[in-house]
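Undergrad: Give me a 3D structure for the following:
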Amino acid sequence: MMENVSIVKMFTLSGLDFTLEQRITLFLLTLLWYLIILLGNATLIVVIIVDKNLHEPMYIFLCNLCINALYGTVGFYPKFLLDLLSSHVISYAGCMLQGFVIHSSTCCDFSILALMAYDRYVAICRPLVYHSFMTKQRVSVFVLFSWVLPLYCMFMNTASLLGSRLCGSHINRVYCVNWMIVTLACSPLKANTAVAYFNMLFYFGHFVFIIWSYMYLIRTCMSSKENWGKFMQTCMPHLLSLITFTISVLLDLLYMRFGSADLSQDFSNFMAIEFLLIPPVVNPLVYGLKLTKIRNKLVSFVHIKGTDAKCRIMTLHVSGKLSH
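TA: Alright, predicted model coming up:
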């Protein structure tokens, strides 16, 4: 019996017990939200790539943050939308892949936010050496490591789960995460535990570094009106993004480990997906509205489009009069 139970090819996901009308409504709302995420992040990516004036470290890191948002959400939304219209099951390979994408995206966010904090630290606290230190080559290396390290860490985490004997196939979530696979294991997964603790310590170090950077920045900027203006203009969006993301992830982790089974299913679903709902939408809004260069570029783009449309209408109007 144990052999049969441990050979798992499909997992069932929970939390989608809705009526047909509720599923259709939730599908439409989720699709709309996902399109907003795609549009907001893709707009910032295109603006930063097209405008050469935005090819600076701060905006390059922001561009990667938006790319990572698209990468992470593609691991959840398409499958979730499909589950709302069909049976909520997922293959073993699909579960491993989904867990890897969501976990690695979360870690990439922390790595990129750490880079952004370091960039602001050098720009404000060491302005004389900023351009000589934050060269294109060094920024490229920073960006490369901000992707490679999280992907490697999460690959090792996921790889340590492969081949483990499982005594169940029901995942008490709307999507797959590695911790849920660990809870289904027939015996403790020592390799996965070791890798998980290493990753936790590694990214806790990121978090400490970010907090130290902002504390140092705030203390430095408060002594100068000019520096405080720079902080409010360029650091406040990063700080808001960091706070939103950190609170969302911490709430998810704490609820996953210590959440009560007595809470409603709707609340459980929200706690499970809120870090995939809120930060991907908040980031484009915060950076697009707060950072002057991006805001001006977006406003000028809308203005040019509006002017072109008016010109076309006037041309058609004049052409119509001449034809008469």
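Undergrad: switch to C-alpha atoms for all contacts and neighbour counts from now on
TA: Fine.
Undergrad: wait, residue 169 sits on residue 184?
TA: Yes: with contact defined as CA atoms under 8 Å, residue 169 reaches residue 184; the gap is 7.3 Å.
Undergrad: list the contacts for the residue nearest the centre of the chain?
TA: Computing the C-alpha centroid of the chain and ranking residues by CA atoms, centre = their mean puts residue 69 first, at 3.7 Å. Contacts for residue 69 (CA atoms under 8 Å, 6 or more residues apart in numbering) come out as 41, 105, 280.
Undergrad: before we move on, what SS does it have?
TA: Taking DSSP: H, G, I helix; E, B strand; the rest coil as the rule, one finds residue 69 in the helix state.
Undergrad: Report the buried residues of stretch 265-277.
TA: Within stretch 265-277, the residues scored as buried using 16 or more other CA atoms under 10 Å are 268, 269, 271, 272, 273, 274, 275, 276, 277.
Undergrad: repeat for stretch 180-190
TA: Buried, per 16+ other CA under 10 Å, within stretch 180-190: 180, 181, 182, 184, 185.
Undergrad: what's the closest of those to residue 201?
TA: For those, the closest approach to residue 201 (CA to CA) belongs to residue 182, at 19.0 Å.
Undergrad: Spatially, which residue comes closest to that closest one, not counting chain neighbours?
TA: Distance criterion CA to CA, 6 or more residues apart in numbering; nearest residue to residue 182, sequence neighbours excluded, is residue 189 at 7.1 Å.
Undergrad: And that neighbour, how far from residue 160?
TA: For residue 189, the distance to residue 160 equals 8 Å [CA to CA, to the nearest Å].
Undergrad: next up, for comparison:
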Amino acid sequence: MTSLFNSSQEIVFVLHGLNVTQTNRHIYFVFILILYLFTIFMNLTLIFTVFLEEMLRDPMYLFLCNLCINGIIGASSFYPKILYDIFFDSHVVTYIGCLNQIFFIYLYIYCEFTNLTVMAYDRYVAICKPLHYHCIMTIRKVWTLIFLTWLFSLLEMTIGIVLTARLTLCSVDIDKFYCSALAVVKLACVDTSPNNHYRFIFTSYHLSQMILIFISYVNIIKASLRSQAGRRKFMQTCLPHVITLTNFGISLLFDVMYGSYGSNTSPLALRNIMSVEFLVVPPLINPIIYGMNLSQIRNRARKIFHRYINCSVSVKRTNKNSNK
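TA: Prediction:
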């Protein structure tokens, strides 16, 4: 099969996943916009709560901030494009725009896995070696782990983008309403063995991370069962992590399995839900889960909001008195 294109600059992909009628278009736009703004608000609230309160500068909260920052990246790699497509009734994306979306979506995926692995290690040290926790998890080590999380994720994604960009394409039809690396690779009319090898290697790498998390939690559960305090600590700090990891893993598994083995004859709504769940649900519920379960964050966030409201009231009273 020969290429349909002379150069990548000429390629404009057609996205077939979005099927919104003119009647419902504005309803969908408003709903998705509210969902996006609420996701950003919840993540920023948790981030600012941690950084504004010195009592929340522990390693666990810094890793949680990193998780929320990554959640904002994941949400922002998806929502603005679909909002634009719905509002302007657009179903296309340029080649460069598609690669950019792929870069940030997969950066979010890789960083999420690595950050959850680091958080599992942090909980392992906190519960299994509590007396040595602050000696092992120093602030310098925490920032080093956060830096390495982003560095490895960026390197992993850069390799993936280079391998995807080298492909010669024979079609422009993507059966999704956003760009994914697997969807673009399926359009290639050249040998995609390097892409398949890349996917196998890094899938194995992330599966090894899952194994490390599993081993960590086997030891954490054993240590937690020895005392009432250990069980309480597990419920407060480890349970949110388990829920976050399970939700992200299942959501991503749905997308991977459908992208590899799914049928185009299945209902469009089901296909869309399965393909975007990992981009919508984890960034939304992560700050909610941690905010509800960690009393320190919940109480500090409440104090910050009360302080802001009282400050706003004081400013209004001052302005009112000065006008008099």
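Undergrad: Structural similarity score between the chains, please.
TA: Overlay of the two chains. TM-score (TM-score structural alignment, normalised by the length of structure 1): 0.93; 320 aligned residues with a CA RMSD of 2.0 Å.
Undergrad: before we move on, back to that, out of the buried residues of stretch 265-277 of structure 1, name the ones that lie in helices.
TA: 268, 269, 271, 272, 273, 274, 275, 276, 277 (DSSP state H).
Undergrad: Out of these, which comes closest to residue 89 of structure 1?
TA: residue 269 (16.3 Å).
Undergrad: give the contact list for the closest one.
TA: Here residue 269 of structure 1 is in contact with 15, 173, 174 (criterion: CA under 8 Å, 6+ apart).
Undergrad: Give the equivalent position in structure 2 for residue 214 of structure 1.
TA: Structural alignment (TM-score structural alignment) places residue 214 of structure 1 against residue 217 in structure 2.
Undergrad: what does residue 291 of structure 1 give?
TA: For residue 291 of structure 1, the equivalent position in structure 2 is taken to be residue 294, counting by TM-score structural alignment.
Undergrad: Likewise for residue 114 of structure 1?
TA: In structure 2, residue 114 of structure 1 lands on residue 117 (TM-score structural alignment).
Undergrad: so stretch 12-19 of structure 2 corresponds to what in structure 1?
TA: Going by TM-score structural alignment: stretch 12-19 of structure 2 matches residues 10-17.
Undergrad: Tell me how far the matching stretch lies from the chain's centre.
TA: With CA atoms, centre = their mean, to the nearest Å as the basis, stretch 10-17 of structure 1 stands 24 Å off its chain's centre.
Undergrad: what do you get for stretch 302-310 of structure 2?
TA: Relative to its parent chain, stretch 302-310 of structure 2 has a centroid offset of 28 Å by CA atoms, centre = their mean.
Undergrad: Nearest to residue 201 of structure 1, out of the contacts of residue 269 of structure 1: which one, please.
TA: residue 173 (25.5 Å).
Undergrad: That closest one corresponds to which position in structure 2?
TA: Structural alignment (TM-score structural alignment) places residue 173 of structure 1 against residue 176 in structure 2.
Undergrad: Can you tell me the SS state at that match?
TA: Of the three states, residue 176 of structure 2 takes coil under three-state DSSP.
Undergrad: re the thing from before, which of the contacts of residue 69 of structure 1 are also in contact in structure 2?
TA: Shared with structure 2 under both residues aligned by TM-score structural alignment, their matches' CA atoms under 8 Å, the contacts from these are 41, 105, 280.
Undergrad: Could you count how many residues lie near the last one?
TA: Looking back up the chat, that one is residue 280 of structure 1. By the measure other CA atoms under 10 Å, the count of residues near residue 280 of structure 1 is 26.
Undergrad: Could you measure from it over to residue 273 of structure 1?
TA: Separation of residue 280 of structure 1 from residue 273 of structure 1 (CA to CA) stands at 12 Å.
Undergrad: same check, this time on the second one
TA: Distance, residue 105 of structure 1 to residue 273 of structure 1, using CA to CA: 14 Å.
Undergrad: cool, and residue 39 of structure 1?
TA: According to CA to CA, residue 39 of structure 1 and residue 273 of structure 1 sit 20 Å apart.
Undergrad: One more: residue 55 of structure 1?
TA: 33 Å.
Undergrad: Over to residue 71 of structure 1?
TA: 15 Å.
Undergrad: cool, residue 85 of structure 1 as well?
TA: Per CA to CA, residue 85 of structure 1 is found 18 Å from residue 273 of structure 1.
Undergrad: Same question for residue 79 of structure 1.
TA: Residue 79 of structure 1 is 13 Å from residue 273 of structure 1, by CA to CA.
Undergrad: Sticking with the nearest residue to residue 114 of structure 2 once chain neighbours are set aside, tell me its helix or strand.
TA: In this structure, residue 114 of structure 2 finds its nearest non-sequential neighbour in residue 149, 6.0 Å apart by CA to CA, 6+ apart. Taking DSSP states H and E as the definition, residue 149 of structure 2 sits inside helix 139-165.
Undergrad: Measure the mean distance from that helix to structure 1 post-superposition.
TA: On superposition with structure 1, the mean distance recorded for helix 139-165 of structure 2 (mean CA distance after the TM-score superposition for structure 1) is 0.9 Å.
Undergrad: Give the buried residues for that helix.
TA: For helix 139-165 of structure 2, by 16+ other CA under 10 Å, it's 142, 145-146, 149-150, 153-154, 156-157, 160-161, 163-165.
Undergrad: Same check on stretch 9-22 of structure 1?
TA: For stretch 9-22 of structure 1, by 16+ other CA under 10 Å, it's 11, 12, 13, 14, 15, 16.
Undergrad: Structure 2: which residue goes with residue 187 of structure 1?
TA: Looks like residue 187 of structure 1 aligns to residue 190 there (TM-score structural alignment).
Undergrad: mind listing what that match touches?
TA: By CA under 8 Å, 6+ apart, residue 190 of structure 2 lies in contact with 167, 168, 169.
Undergrad: for it, helix, strand, or coil?
TA: Classification of residue 190 of structure 2 by three-state DSSP places it in coil.
Undergrad: sorry, back to before: roughly how far apart are the residue mapped onto the residue nearest to the centre of structure 1 from structure 2 and residue 141 of structure 2?
TA: Alignment note (TM-score structural alignment): residue 69 of structure 1 maps to residue 71 of structure 2. Distance of residue 71 of structure 2 to residue 141 of structure 2, given as CA to CA: 23 Å.
Undergrad: what's the answer for residue 310 of structure 2, then?
TA: 38 Å.
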